[in-house]
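Asks: take this sequence and fold it.
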Amino acid sequence: MAYPVKWYASQMQGAPSLGDTADGALAALLKAVLVTGFGTLTINSLVWDAATGWAKATISAGHAYLQDSVIEVSGASPAAYNGEHRAMKVSSTEVWFELDGGNPGSAASGVMSMKVAPLGWTLTHESGDGKMAIYRPTDVSASGNVSLRIDNTAFSGWFGATYMGYLAKMQLVEDVVDINTYTLIADQRWPATGRYSDKRWDLIGDPQLFYFLPAYASGNYQSMFAVGYLKSVRPGDRYHAITLNYSSTNADDSNRRWNVGVGGSFTNYGTQGLTFDDTTNRLLARPYSQLFGVVGCWFKGMFTRFGTGMNVPNGADNAFYMSTDPIMVMETGNHLRGYLPGLICPFASVSAWYRKNFSNMPALPGKIVRFVSGTYTESTTQGAPTMVGFDLTGPWR
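Replies: As a prediction, this is how the structure comes out:
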């Protein structure tokens, strides 16, 4: 089965760490998620479980694969067990997963392994040490001319000597010749480590766009970053790549002191990616005209941000409300450029739902939804994280 959307989290089997003070951790994390997959373990037995109608893999030494994630099996015979599958249930030593063709007819044999399946982007260029890389969606005809370049080396200024920020370059590029030869569209920053936090992270994406929510700095909040292609309304659009960025390119910015916790001064290290009607730290590669130069944009919603607007439960009907409509992306000048796919806008934030998955909600039958909380202001003293939902089933387009 094809899985157009996949999700990843720091507690998964073999998940790469966001790191602490060393350069290269973000680059390694993105390569593992986007291209190679991670968390490979040996399968000791693989059978068809008639009671559940799923295949059952036993990993005697134990594992940390998660329900609802997409795993990849290789080395099994019959071959029907191989490939990418949705994990339907897990125990400490077993993983049950769905098979399109049903019962393969016999238990599997061979040198069998399982890993968390990659998102399926293409790595086009990489430095020898792996700390710089250029990625693009695999199907260029469905996306556009823009690639993502990550520079997670110890370049001058990546580390804040006084105020302790750690930033990697997140760049939009085109006309790529090699890792150092390209046309620069935009030069932004993402957090390069999880310094001072518990280093948890979530990443949800499809073949053209992904959302990355790392925890970093002493506030220990996750913030939402993104890169990739929105759903454009313009025919033939080749520059509808969008980014959500860190609020500064200066890792030693005195207003963004990673080593100061919530309640202190100068903790403006959050992002505003979950707010509506706000152009802060987000851009499109080119305007709808396709002429050179980045352009600002903002998202439209019913209330001021994700995760707010109504009581939960709603008094009149004891319900929880959310919007499943695609998020409008407005370009500077009040032009609708397209829609930001995969997001679900809850009208309240429920702390007990944080980083939890829900299946077959009344408004979304047949879907799996994951709720994560992220910052909605730069200042961690002015607001706790707000909740956003992600469609883990898709397709987003």
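Asks: C-alpha only now, for contacts and for neighbours.
Replies: Will do.
Asks: and residue 380, how far is that from residue 185?
Replies: Counting by CA to CA, to the nearest Å, the separation of residue 380 from residue 185 is 30 Å.
Asks: which of those two has more residues huddled nearby?
Replies: The residue with the greater number of neighbours, taking residue 380 and residue 185 and applying other CA atoms under 10 Å, is residue 380; the counts read 25 against 18.
Asks: elements contacting the helix or strand where residue 367 lies?
Replies: Assigned by DSSP states H and E, residue 367 falls within strand 364-374. Using 3 or more CA pairs under 8 Å, 6 or more residues apart in numbering; DSSP states H and E as the contact criterion, the neighbours of strand 364-374 among helices and strands are strand 221-222, strand 356-361, strand 386-391.
Asks: would you mind measuring from residue 340 to residue 356?
Replies: From residue 340 over to residue 356 (counting by CA to CA), the distance is 22 Å.
Asks: the more surrounded of these two?
Replies: Neighbours were tallied for residue 340 and for residue 356 using other CA under 10 Å; the higher tally belongs to residue 340 (20 against 11).
Asks: just checking, that one touches residue 330?
Replies: No: between residue 340 and residue 330 no contact is recorded; they are 10.2 Å apart, counting by CA atoms under 8 Å.
Asks: which stretches of the stretch 151-300 of the chain form strands?
Replies: Per DSSP state E, counting those that start in this stretch, the stretch 151-300 of the chain carries strands over the ranges 167-178, 181-191, 201-205, 209-216, 221-222, 225-229, 231-232, 241-244, 282-284, 295-300.
Asks: right, and these - which one's nearest residue 112?
Replies: When these are ranked by distance to residue 112, counting by CA to CA, first place goes to strand 201-205 at 27.0 Å.
Asks: what residues does the closest one touch?
Replies: Among residues not part of strand 201-205, those counted as contacts by CA atoms under 8 Å, 6 or more residues apart in numbering are 5-10, 18, 119, 210-215, 222, 342, 390, 392.
Asks: could you do stretch 35-53 as well?
Replies: Against stretch 35-53 from outside (CA under 8 Å, 6+ apart): 12-16, 32, 54-60, 63, 98, 102-109, 111-123.
Asks: which stretches of this protein form helices?
Replies: Counting by DSSP state H, one finds helices in the chain at the ranges 25-31.
Asks: please name the nearest non-neighbouring residue to the residue most central in space within it.
Replies: The structure's the chain has its C-alpha centroid closest to residue 203; by CA atoms, centre = their mean the separation is 2.5 Å. Nearest residue to residue 203 in three dimensions, chain neighbours excluded: residue 212, at 4.5 Å (CA to CA, 6 or more residues apart in numbering).
Asks: do the same with residue 202
Replies: Closest residue in space to residue 202, ignoring its immediate chain neighbours: residue 9 at 4.4 Å, by CA to CA, 6+ apart.
Asks: to compare against the first, here's the next sequence to fold:
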Amino acid sequence: MAKADTSVKWFHSGMANGPVLRGEAGALIELLDACLINGFDSRAVDSIAVAGGVATVSLSAGNPFEQHVVIQLAGATPAALNAEWRIATSGASSFTFLCPGIADGTATGTITCKRAPAGWAKPFSATNKGVYQSIDTNTTQLYLRLDDAHAQYTRVRGYENMTDADTGDGLFPTLAQCAATAYSWPKSNAAGIASRSWALVADGSMIHFLPVWTASYPHADVFRFGDAVPLFAADAYHCAISAAAAASPAWPSHANATVMNMQYQTGCYFARGADQAAGAAVTRNIAMNVNSAGGYSSAPPVAGELTFAPQIAFHANAIRASIPGLLVGLERKTDYITRTVSEGVDGRWYLKVAVGENVSTPDGSFVALDVTGPWR
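Replies: Now for the predicted structure:
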């Protein structure tokens, strides 16, 4: 029996006491701080009993933590329990996790439990500005900068180097490719406190952010930042970013070809081209031969099953890298509920999220995000 991998963290707007995505300045920085840096929803633990390498955690006030999420314990004795754990089973007032190597017994101390953050750093910040970076020295460790001063649209940009929240070089995309106000992760189509649904799934070097940012279109956009899995070890600038390449996008996937309209390259960039020369490079993302909205309308070959394809990133019509953690649905599935977690034939668990374009009802397009890990 081995400890379950905890490298992948997943969150969504249906989780208790989580950050609220809304049309206000600073709202997306609040969300990323909660999911990447701090975690959220700390609860008092009544007891932890370990037997046969399985820990049972009791919370008499109610257990909000779902199966497969990663939690972080603190304040326990033995100290080995003060770590991250992936929940194996979950009930109304308790959950369990595998803890091989920890002796049988009952923990003592003032113990708390919270949703574990993805474990990124925030090296620089200013009013309504935030800079995020992987802490893994085996990654590119390039920077994601947010200017969250606008109520509805957060301006995003990648940087190769930064010295404070406003100073850096090696922008991707460059300002010549996308103006400063024309590259964004939308929060809401309307200014104000009305909340919007969202999901975020990340490991230590890739973030997938899926906001349902407009009430008129009840499906998610898909944005990302972080390291793809390069085809060649010499590729040192395989950090990818995607966003809406428009000052005020009008609908999900408007000016954004991350998973919809994949025959285009709009909004998708690597820090540099495959030749490693300075300057951002556009990238095109393909999942098998699905390159536009939706997928195949025919039923899958095995009744009740769905098929997915990994996403491959191209530069200059050549395969450069694969995108970790995200699969693209190959059928149209209009009757499933968004944010459904289910098991794949590979034994991993996937969070399915409806995605779409400028249609008022979901057209059946969806993605599946691996919440089991590891991605690499």
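Asks: got a TM-score for the two of them?
Replies: For these two chains in superposition, a TM-score of 0.87 is obtained (TM-score structural alignment, normalised by the length of the second structure); 358 aligned residues with a CA RMSD of 2.5 Å.
Asks: could you dump the helices and strands packed on strand 364-374 of the first structure into a markdown table and include distance to residue 348 of the first structure?
Replies: Below are those laid out as a markdown table (distance: least, CA to CA, whole Å):
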| stretch | distance to residue 348 of the first structure |
| --- | --- |
| strand 221-222 | 18 |
| strand 356-361 | 15 |
| strand 386-391 | 7 |
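Asks: wait, which of these is closest to residue 80 of the first structure?
Replies: Going through these one by one, with CA to CA as the measure, strand 356-361 comes closest at 26.1 Å.
Asks: are there helices or strands packed against the closest one, and which ones?
Replies: Taking 3+ CA pairs under 8 Å, 6+ apart as contact, the helices and strands that strand 356-361 of the first structure lies on are strand 364-374.
Asks: now the strand it packs on, how far from the centre of its chain.
Replies: Computed by CA atoms, centre = their mean, to the nearest Å, the chain-centroid distance of strand 364-374 of the first structure equals 13 Å.
Asks: if you count neighbours, what's buried in that strand?
Replies: 367, 368, 369, 370, 371, 372, 373, 374 (16 or more other CA atoms under 10 Å).
Asks: just to revisit the earlier point, residue in the second structure matching the residue nearest to residue 203 of the first structure?
Replies: Residue 212 of the first structure is assigned residue 209 in the second structure as its aligned equivalent, the criterion being TM-score structural alignment.
Asks: quote the end-to-end distance of stretch 76-84 of the first structure.
Replies: For stretch 76-84 of the first structure, the first-to-last residue distance is 13 Å (CA to CA).
Asks: the residue nearest to residue 203 of the first structure: what's it in contact with?
Replies: Residue 212 of the first structure touches 201, 202, 203, 204, 224, 225, 226, counting by CA under 8 Å, 6+ apart.
Asks: try it again with 7 Å
Replies: 202, 203, 204, 224, 225, 226 (CA atoms under 7 Å, 6 or more residues apart in numbering).
Asks: residue in the second structure paired with the first one?
Replies: Aligning on TM-score structural alignment places residue 202 of the first structure opposite residue 199 in the second structure.
Asks: again, but for the last one
Replies: Residue-level alignment of residue 226 of the first structure against the second structure, with TM-score structural alignment as criterion, gives residue 224.
Asks: with adjacent residues omitted, what lies nearest to its match?
Replies: Once its chain neighbours are removed from consideration, residue 224 of the second structure has its nearest residue in residue 208; the separation is 4.6 Å (CA to CA, 6+ apart).
Asks: would you confirm that that neighbour contacts residue 223?
Replies: Yes: with contact defined as CA atoms under 7 Å, residue 208 of the second structure and residue 223 form a contacting pair (5.9 Å).
Asks: looking at the two, which is more packed in?
Replies: Summary of the neighbour comparison: residue 208 of the second structure and residue 223, criterion other CA under 10 Å, with residue 223 having more neighbours (25 against 22).
Asks: tell me if I'm right that the more buried one and residue 240 touch.
Replies: No: between residue 223 of the second structure and residue 240 no contact is recorded; they are 10.2 Å apart, counting by CA under 7 Å.
Asks: the aligned residue in the first structure for residue 80 of the second structure: neighbouring residues, count only.
Replies: Matched to the first structure by TM-score structural alignment, residue 80 of the second structure sits across from residue 80. For residue 80 of the first structure, the tally of surrounding residues (other CA under 10 Å) stands at 16.
Asks: now swap in the one 5 residues further on and tell me
Replies: Residue crowding around residue 85 of the first structure was assessed by other CA under 10 Å; the count is 24.
Asks: that one: what's it in contact with?
Replies: Contacts of residue 85 of the first structure by CA under 7 Å, 6+ apart are 1, 70, 71, 72, 97, 98, 99.
Asks: okay, those residues in a markdown table with distance to residue 88 of the first structure next?
Replies: Rendered in a markdown table, the data for those read as follows (distance: CA to CA, whole Å):
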| residue | distance to residue 88 of the first structure |
| --- | --- |
| 1 | 14 |
| 70 | 9 |
| 71 | 10 |
| 72 | 13 |
| 97 | 5 |
| 98 | 7 |
| 99 | 11 |
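Asks: run these past the second structure and keep the common ones.
Replies: Retained in the second structure by both residues aligned by TM-score structural alignment, their matches' CA atoms under 7 Å are the following of those: 70, 71, 72, 97.
Asks: tell me which of the residues you listed is nearest to residue 143 of the first structure?
Replies: Minimum separation from residue 143 of the first structure among those (CA to CA) is found for residue 70, which lies at 23.3 Å.
Asks: please name the nearest non-neighbouring residue to that closest one.
Replies: residue 86 (4.6 Å).
Asks: try residue 33 of the first structure
Replies: In space, residue 33 of the first structure comes closest to residue 118 once its chain neighbours are excluded; the distance is 5.2 Å by CA to CA, 6+ apart.
Asks: show me the contacts for the counterpart of the one you found in the second structure.
Replies: In the second structure, the residue matched to residue 118 of the first structure (TM-score structural alignment) is residue 117. Neighbour list for residue 117 of the second structure: 9, 34, 35, 36, 37, 38, 39 [criterion: CA under 7 Å, 6+ apart].
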